[in-house]
Every structure is written in structure tokens, then in C-alpha cells.
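1. Build me a model from this:
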Amino acid sequence: MGPIFKDRHDAAQRLAPRIKAALRAGEKPIILALPRGGVPLAAVIATQLDAPLDLVLVRKLGLPSQPELAVGAVTDGAQPNLEINAEVAQAAGLSDADIAALAEPALAEIARRRALWLGGRSPLGLSGKVAVVVDDGIATGASMRAALRWLRTQGAVRVIVAIPVAPATALSTITALADQLICLETPHPFRAVGAHYTDFPQVSDAEVSAALRAQDQGPRHRPP
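-> Predicted coordinates for the structure are as follows:
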């Protein structure tokens, strides 16, 4: 099976009408990207929905011997949420303490990225809001699960996950944590997320910062 999407912009264009259809009358969502790959999609969707854009700062914890394989993920915050892929951890012989140790440099990297991408920009308040969480795809789902658990602690009243592509096996746990899941394609066999795009470049720090600045300077108003 060849690539499904031309690039992230193409995927966002296909997701946007599905998200619009999922919103209830009068709902004013906040679009939240999982950086960095989710930011280009979320920026397009935020513009089309005339909605504010923000980030969920989450960091995948790769196996030391295989960094692309997530043994878990951790989110930013006063009480960071650590999500563990139990099967991967068990196969690798890693204890909870081992994974907590892996999270320490990840949290330091999240802090660095917060300063770089957001500067002094305050996060949008999520209490009582509808949150639409966007990424360019899901592989194991660890980062998304960590993001969704964190969102619940922030008081979001409804959480919609919107992704272009994922393996069907990863979606059951996502469905359990979200109020609604929009996934355009579940190819089988599933390869790496980028294999389902014709053009899938790395998203730079500068692109993330620029996307946030562009949304802040646009005609929409940030919610109180």
C-alpha cells in the first residue's frame, strides 16, 4: 500500500470537515497540537475552525536501544503524567523506576522546548472547554494517552482526538480516554507514521514558534 496523504497540509484539509461535523451547536473548541509533527495540521485546522491554537507538551520515552520505539511518554506540568507501554517495558526488562529515570531528561527537554516555542506565552485555560487534540499520526499511542490523561486534569469538558492515520490496535485505549475519536485511515499492515505520507519532513522549532505566533496575531480572540 502506497502513501495515503500527500503531506501534513493535505491530511489537515481532510480532517477539518470531520472535526466541524463532530462539534455540537455552539461549541467553541481549542485546538491542541502534539508537537512537533501535529503543529502544521493543528494550525490549518485552527484557521479553518476560527479557533485558538495551543500545545500539549508531551515527550515520548524511547527505548535506550531503540529510540523510535516508545516505552512510554510524559507530559509537562506541576504533576507530570507518566504513561507506560507495559508490553514494551516488559519485553525490554525495564522497571517502573527505570522508566521514571528515562522521564527526567525528557522533562528537561520539555522545559527547554516550552521556553523556545512559547517564551512568555501563557497556556490557554482548558477548564470547561472543548479540546480537539491533533497529531500527524499514532504509532503506539503512548504520547496521545499521556496527553489525554493530562487534559482531564485541566478540566476539559469534552475531548476530541483527530488524527489522520493509526494502527487499529492502538485505537482502543485512545477511544477509552477520549469522548470522540476521528481517525481517517487505519492501514494494515501499519508501518511508521511517516510511511503513509509522500512528503513527511521533520518539523523545525522555528515552524512551531511561527505557527503559534501566526495564530496569536490572527483575527480570532483568545478565550478568557
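
2. rest of the way, CA atoms for contacts and neighbours
-> Will do.

3. Show me what the longest strand along the chain packs onto, helices and strands only.
-> When the chain is parsed with DSSP state E, its longest strand is strand 66-75. Judged by 3 or more Cα pairs under 8 Å, 6 or more residues apart in numbering; DSSP states H and E, the packing partners of strand 66-75 are strand 58-63, strand 82-84, helix 86-92, helix 96-118, helix 142-153.

4. Of all these, which one comes closest to Gly125?
-> helix 142-153 (10.7 Å; Cα to Cα).

5. Could you tell me the angle between that closest one and strand 58-63?
-> Counting by axes from the mean of the first three to the mean of the last three Cα atoms, to 10 degrees, helix 142-153 lies at 140 degrees to strand 58-63.

6. One more, so I can put them side by side:
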Amino acid sequence: MTNRPFPDRAEAGKLLAERLMHCAGRQDVLVLGLARGGLPVAFEIARALAARLDVLVVRKIGLPGQPELAMGAIAPAGVRVLNTAIIRSYQISDATVDAVAQAELQELERREQLYRTGRPAAPIRDQQVIVVDDGLATGATMRAALMYLREQQPARLIVAIPVAAPAVFAVLRMICDERVSLLTPDPFHSVGFWYEDFSQTTDAQVQQLLERAAPWQ
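-> So this is what the prediction gives:
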């Protein structure tokens, strides 16, 4: 017997899609999955809504020695969000933050080229944009994504996530137009705690999902 709410990311996406059916049937809906783990969730939402699907590459700026702990995050177009409390607490220098951010920028650019294979990013302006990840712990990558997207002037920004830390989910209210989450558990533990299968999403899987979505784009 399973005691986790989500068997895997795809099933989480199907459940989340049920909460987003008010967006179905619209021509201006774009579902953006944060690479890499957000793509399997976003794919199921886009399929259920018959909406366009695209990928948004956002990278965590991990703490040296503890890369899963976010000092901040970067998004395209030079967008950077910093977690000043973490940086101060661990006494991280500006030079160290810049060095880690630069390395992550190179990885961001590599992934964008790999996933797009020459295909331009979907237009954001005047669209109903649903931004999807597999879960929110610190929220750094989502905040960077929303900051970047807001500059592109969408008509509406909707955040959709299967599971989120309660405090992080609360903060999102101030930086998006609508929030949808299936779980905001306290204690939160971690994103992976709520999944039976939380194995890493690969570059190849991201490419395959984007290709599978092509017929309804």
C-alpha cells in the first residue's frame, strides 16, 4: 500500500489538471514547465487542457557543499533572485555567489539550446500562462521564473504545483495572479517526500515530452 499522494510526476499532473479546467478550450493558454522536473507535470496539464506546452529553463544557485539549498536562482534574460537570509547565514561572499551563478548560467544556456533545437520560445505577451513545477521548497526558482515572465507582459500568470511548503505558497500570492496547489503540508519535509517515484527527469525525457506535445500545438 502506498502512503504517498503522488505515484509520480505524470499522475500529479493529471490531478492538478482537474483543478485547472477553467482554462480549457482557450486559445491563449500556454503551459510552461520548469525544466527539468516540471515538464512531466506540465505535459499532463497541457494535454488535459489541449493547451500549448513549452519549457522554461530556470537554475538554482546552490550553496557550495549543499547544492540543494538555494542561495537564489537565475532565469533567462539575466534575471537573478537571491536568498539574502541564506547568504548572510552561511557568510557567502559576493564573489562566490557570482561564480556559482555564472556556472549555472552556462548550464541554463546549454539546456535551452538542447531542448529548443532551433525552435523559438513560445510568445508570452497577452497569454494566460500556467507555470508548472513538481513542487516548491524554497520557491527560489519559481520566483525567478515569475520575475522573468512578468517582464514579458502576460495577460495572467498562474502557478500550478502539486505540493508546496505553506510559507512559500503564501508568498506566491503577491507575485502571481492565481495559485493552485494540491498539497501544502506542514511539516513539509521535501518535495520528493510526497512522491513514490521522484527519480530525476532527464534531458532526453524533456525532449521527448516536447516532441509528443507537438501535434496539439
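
7. thinking again about what came up before, now render the helices and strands packed on strand 66-75 of structure 1 as CSV, adding distance to Val39 of structure 1 and mean neighbour count.
-> Shown next, in CSV, are these (distance: least, Cα to Cα, whole Å; neighbours: other Cα atoms under 10 Å):
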stretch, distance to Val39 of structure 1, mean neighbour count
strand 58-63, 13, 24
strand 82-84, 22, 23
helix 86-92, 27, 13
helix 96-118, 11, 15
helix 142-153, 14, 23
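
8. So for Thr47 of structure 1, which of these sits nearest?
-> Taking Cα to Cα, helix 96-118 is the member of those nearest to Thr47 of structure 1, at 18.9 Å.

9. returning to that earlier point: identify the residues contacting the longest strand of structure 1?
-> 56-63, 80-86, 88-89, 99, 103, 106-107, 140, 142-143, 146-147, 150 (Cα atoms under 8 Å, 6 or more residues apart in numbering).

10. could you list every residue that touches the most centrally placed residue in structure 1?
-> By Cα atoms, centre = their mean, structure 1 has its centre lying nearest to Leu34, at 2.7 Å. Residues in contact with Leu34 of structure 1 (Cα under 8 Å, 6+ apart) are Leu55, Val56, Leu57, Val58, Val133, Val134, Asp135, Met144.

11. again, only using 10 Å
-> Going by Cα atoms under 10 Å, 6 or more residues apart in numbering, Leu34 of structure 1 touches 41-42, 54-59, 133-137, 143-144, 147.

12. conserved subset of the residues you listed in structure 2?
-> Shared with structure 2 under both residues aligned by TM-score structural alignment, their matches' Cα atoms under 10 Å, the contacts from the contacts of Leu34 of structure 1 are 41-42, 54-59, 133-136, 143-144, 147.

13. What is the nearest of those residues to Arg121 of structure 1?
-> Arg121 of structure 1 has its nearest neighbour among the kept ones among the contacts of Leu34 of structure 1 in Asp54, at 9.9 Å by Cα to Cα.

14. I figured that closest one hits Leu118, correct?
-> Yes: with contact defined as Cα atoms under 10 Å, Asp54 of structure 1 counts as touching Leu118 (9.4 Å).

15. Overlap of the contact sets of the two?
-> Here Asp54 of structure 1 and Leu118 have Leu212 as joint contacts, going by Cα under 10 Å, 6+ apart.

16. Since that was my last question, I'll sign off now.
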